[in-house]
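Asks: Fold the following, please.
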Amino acid sequence: MSSGKLFSRQDTKLVKGFAILLMLYHHLFAFPNRIQDGSSYISLLSVLGIDSAEILGLFGKMCVALFLFLGGYGTWVSYQAKKKKLAAGDRNDDSLQNCSLSNFALNKVKSLYVPYLKVFAIVVPVAIVLGDARVSASLSALFWNATGLNITYNGEWWFFTDYLILLMAFPLMVRYFDRKTASFTVDLLAVCVWNAAVMWLIPAFAHVDWASDFAKSILWGKLYQTMQWSACFVMGCLFARWDLLSRIKSKFVGRCLAVICSLLCLVGLVVLRYKLDVGMRYDFLWAPVFCLCLVILFETKVGKIARKPFESIGCHSTNIWLTHSFFCYHWCQSFIYLPKWSPLVFLLLLGVSYASSLLIDLIWKWIEKTFHRVDGKLFFDEPSA
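Replies: A predicted model of the protein is given here:
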């Protein structure tokens, strides 16, 4: 179904679906040293002597920037919707607005934990039963991993901690972008300066004598990693603040030239990111471009027919993120790489991960249904006379 000229939730699901596919490609083909025990793959194509699986696998790191950009964008849109509802009740109560901001951030943190803990409660016991050496049943390990403050069970879960910190910092972003003198140009420049400072200036302080000990701490490691990715989240807030995704989409949807340029731009991003070899330094700039190009392509007649599967995958992106690496790295790697040809390996991991997501959702629906049934029998209301 078409999402019209506004950047909608369906568009967000579409981009998330593509982002999770990039993540699977990244973890399957960007780390040859993780493919062990005789497992291997054959790339379908070779571009200038470089296998296409490797190129797409390295580009797949873009998934982090996409998720963070959409996270910042969606968080801002949700907050503005909440703010409008509160303003309709009492437009002059500033304390209510301030309270709303802190409560909103807290509720977003709570909503982050719900899907994480649902997967955690099922996957971790399975890992322990299977004898996964990384998953310890000690209470301290369970606590730190369940809270997401020090994740050791799965290396690909690092994103949770960063996203958690960014959500807690969201009130600061709102106060900055909602100031009276706000300007898109000035704020975009500020984000670029911040990103440059994080990438080049702040690391220099790690070599200063008085800061060297703190720079070696676990706390600094987590904070600095979050800062490295923060520009992507902040850029999402900035684009939402000025409603740029909808405004740009409305101007270019349905135009043949825009479709051609979008396709070329996506191919160019893959080549540019691979050739520049600058990692994530400029991903905060590429992320909105990727989102807009993708949405424009899927607003064509052919795109509208094909977008439904990607939206469905996007709906399961969180569960797939939290489970897929167990299959391709730890539990059944030889099975995942059994098809050999890289596209088939990718499709197999996608199928297994998607099926596991459906199963997890079914298990929790059954648990909730059973709980409500038992709760209704134990705490029913007395029938009226």
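Asks: From now on I want contacts and neighbour counts done on CA atoms only, so please keep to that.
Replies: Noted.
Asks: which residues in the chain form strands?
Replies: Here the chain has its strands, by DSSP state E, at 46-47, 50-51.
Asks: Reformat those strands as CSV; add mean neighbour count and distance to Leu297.
Replies: Below are these laid out as CSV (neighbours: other C-alpha atoms under 10 Å; distance: least, C-alpha to C-alpha, whole Å):
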stretch, mean neighbour count, distance to Leu297
strand 46-47, 10, 24
strand 50-51, 14, 26
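Asks: And the ones you listed: which comes nearest Lys118?
Replies: Proximity to Lys118 (C-alpha to C-alpha) singles out strand 50-51 among the strands of the chain, at 37.6 Å.
Asks: Show me what the closest one is packed up against.
Replies: Helices and strands touching strand 50-51, by 3 or more C-alpha pairs under 8 Å, 6 or more residues apart in numbering; DSSP states H and E: there are none.
Asks: this one as well, want them side by side:
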Amino acid sequence: MVLEKFDVSITNASKGMALMLILWHHLFYEKPEMGLIVFQAALLAKVCVGIYVVLSGYGLSESVKKRGLELGAFYKRRMLKLYMNYWLIALIFVPIGVWFMDRSLSSVYGEHVFQGFLLQMLGVHMFTWVGYGYNATWWFMSLIIVLYAIFPLVYTLTKKYPLSFLAFSAWLMFVPIPLVNDWIFPFAVGVYLSQKDGFVKLLVWLDKQGKARFITLLILTIAVAWYRQNGWLFDSTRADAFFAILLILWTTELVVFSSVAKKAFEFVGIHSFNIFLFHTFIYYYYFPDFIYSFKYPVLIFAVLLGICLVISAGIEKFKKVIGFDKLI
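Replies: Just a heads-up that it's a prediction; the model follows:
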């Protein structure tokens, strides 16, 4: 079956896959005692960041196709949505930590509580003395806010000088730009794939190979995964744009083949941003003993995912009750 459009349902399914990789990575990347396969898979699962960055570039570019690129409207719509969801999760989980979990603001920010928390809520904390702050996973907010801010420039340059700008953004990975240097390239790749309808073209090319496409994908995935962990120069996170694309293609093949998988991955994907924002509170700050008490990696993962989905579904219902979407 040839996919005619790489639409929102497919990107949501891919976000669902990325969210599951986030959970696996965070649960086990510091747990070699869980076994070699679990541990190595957790290290590789850090590609989740690359997947989100590629999909962010792709999604923003797709929105421009529909609405055009009017800077004022773009920044108002996108930044407001980003911040409002971030602040809502903080409003729910930070007071729980302060009042019930013995994680006070002063224990994190010292005597500069107001300044530290404000910097974190503005999403610029990773560029300041605050560092990771109240929730280490929120480092990504500092990255994504910068990527959103530079998107109009990235979009324009990718459209005018596609290959030249991709080469330039790849070169930037070797320039010591705080936090963002490793991620401008996969972000630009996502924009490029949207502008050139790249995912559909890749899937059409794979489809022409028939069942052999799975062998092709498997060989490429193993090669890139190995190089990511063991290669030179373009290794580690610098290889994640390519690794991310391969995993997105695998996810697409799966959800096109199975309607059940499509619904499951898409459901997780719809809740992925909420869960990204709060899952660290559940498994690390608040209830680590409970989560890891299930002993077996797959069961630990399933329990955390299930808990997070239930909490996120509750948050979404709360949003509807208070008319949250009307505020954005």
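Asks: Can you add distance to Met280 of the first structure and give the strands of the first structure back as JSON lines?
Replies: Output for these, formatted as JSON lines (distance: least, C-alpha to C-alpha, whole Å):
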{"stretch": "strand 46-47", "distance to Met280 of the first structure": "23"}
{"stretch": "strand 50-51", "distance to Met280 of the first structure": "21"}
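Asks: Can you check which of the ones you listed gets nearest to Ser262 of the first structure?
Replies: Per C-alpha to C-alpha, nearest to Ser262 of the first structure of the strands of the first structure: strand 46-47, 21.3 Å.
Asks: Go ahead and name everything in contact with the closest one.
Replies: Residues outside strand 46-47 of the first structure that contact it (C-alpha atoms under 8 Å, 6 or more residues apart in numbering) are Ser52.
Asks: Over which residues of the second structure does that strand lie when aligned?
Replies: Across the second structure, nothing matches strand 46-47 of the first structure (TM-score structural alignment).
Asks: ok, whichever residue in the first structure pairs up with Ala264 of the second structure - how many residues close by?
Replies: Using TM-score structural alignment as the criterion, Ala264 of the second structure maps onto Pro309 of the first structure. Pro309 of the first structure is flanked by 12 other residues according to other C-alpha atoms under 10 Å.
Asks: For the residue opposite Cys332 of the first structure in the second structure once aligned, give me its contacts.
Replies: Using TM-score structural alignment, the partner of Cys332 of the first structure in the second structure is Phe287. By C-alpha under 8 Å, 6+ apart, Phe287 of the second structure lies in contact with Phe281.
Asks: Out of the strands of the first structure, the one nearest Gly221 of the first structure is which?
Replies: Closest approach to Gly221 of the first structure among these (C-alpha to C-alpha): strand 50-51, 33.7 Å.
Asks: Okay, buried residues for stretch 355-372 of the first structure please.
Replies: Across stretch 355-372 of the first structure, burial judged by 16 or more other C-alpha atoms under 10 Å covers 356-357, 360-361.
Asks: Burial check on Asp243 of the first structure, number of neighbours?
Replies: 15.
Asks: so what corresponds to it in the second structure?
Replies: The equivalent of Asp243 of the first structure in the second structure is Asp197 (alignment by TM-score structural alignment).
Asks: Kindly report the same for Gln225 of the first structure.
Replies: Under TM-score structural alignment, Gln225 of the first structure pairs with Leu179 in the second structure.
Asks: any idea how far its match lies from Ile150 of the second structure?
Replies: Leu179 of the second structure is 14 Å from Ile150 of the second structure, where distance means C-alpha to C-alpha, to the nearest Å.
Asks: Could you do Ile184 of the second structure as well?
Replies: Counting by C-alpha to C-alpha, the gap from Ile184 of the second structure to Ile150 of the second structure is 9 Å.
Asks: Give me the more crowded residue out of those two.
Replies: Comparing Ile184 of the second structure with Ile150 by other C-alpha under 10 Å, the one with more neighbours is Ile184, at 26 against 12.
Asks: any idea which helix is longest in the second structure?
Replies: For the second structure, the helix with the greatest residue count under DSSP state H is helix 71-100.
Asks: quick one, what contacts Leu106 of the first structure?
Replies: By C-alpha under 8 Å, 6+ apart, the residues touching Leu106 of the first structure are Met168.
Asks: What separation is there between it and Trp144 of the first structure?
Replies: Leu106 of the first structure is 19 Å from Trp144 of the first structure, by C-alpha to C-alpha.
Asks: same thing with Ala169 of the first structure?
Replies: Note on Ala169 of the first structure: its distance to Trp144 of the first structure, by C-alpha to C-alpha, is 21 Å.
Asks: since we're on the aligned partner of Glu156 of the first structure in the second structure, how many residues are nearby?
Replies: Alignment note (TM-score structural alignment): Glu156 of the first structure maps to Thr137 of the second structure. When neighbours are defined as other C-alpha under 10 Å, Thr137 of the second structure has 16 of them.
Asks: again with Met1 of the second structure
Replies: Close neighbours of Met1 of the second structure, defined as other C-alpha under 10 Å, add up to 10.
Asks: Also the one 10 residues further on?
Replies: Each residue near Thr11 of the second structure was counted by other C-alpha under 10 Å, and the total is 23.
Asks: Against Cys99 of the first structure, how distant is the aligned partner of Pro152 of the second structure in the first structure?
Replies: Under the alignment by TM-score structural alignment, Pro152 of the second structure pairs with Pro171 in the first structure. Separation of Pro171 of the first structure from Cys99 of the first structure (C-alpha to C-alpha): 11 Å.
Asks: Between the two, which is the more surrounded one?
Replies: Between Pro171 of the first structure and Cys99, counted using other C-alpha under 10 Å, the more crowded position is Pro171 (16 against 10).
Asks: any idea how far Leu164 of the first structure is from the more buried one?
Replies: Separation of Pro171 of the first structure from Leu164 of the first structure (C-alpha to C-alpha): 13 Å.
Asks: Of the buried residues of stretch 355-372 of the first structure, just say which sits nearest to Ala190 of the first structure.
Replies: Nearest to Ala190 of the first structure among those, with distances taken as C-alpha to C-alpha, is Ser357, at 39.3 Å.
Asks: nearest spatial neighbour of that closest one, skipping sequence neighbours?
Replies: Asn319 (5.3 Å; C-alpha to C-alpha, 6 or more residues apart in numbering).
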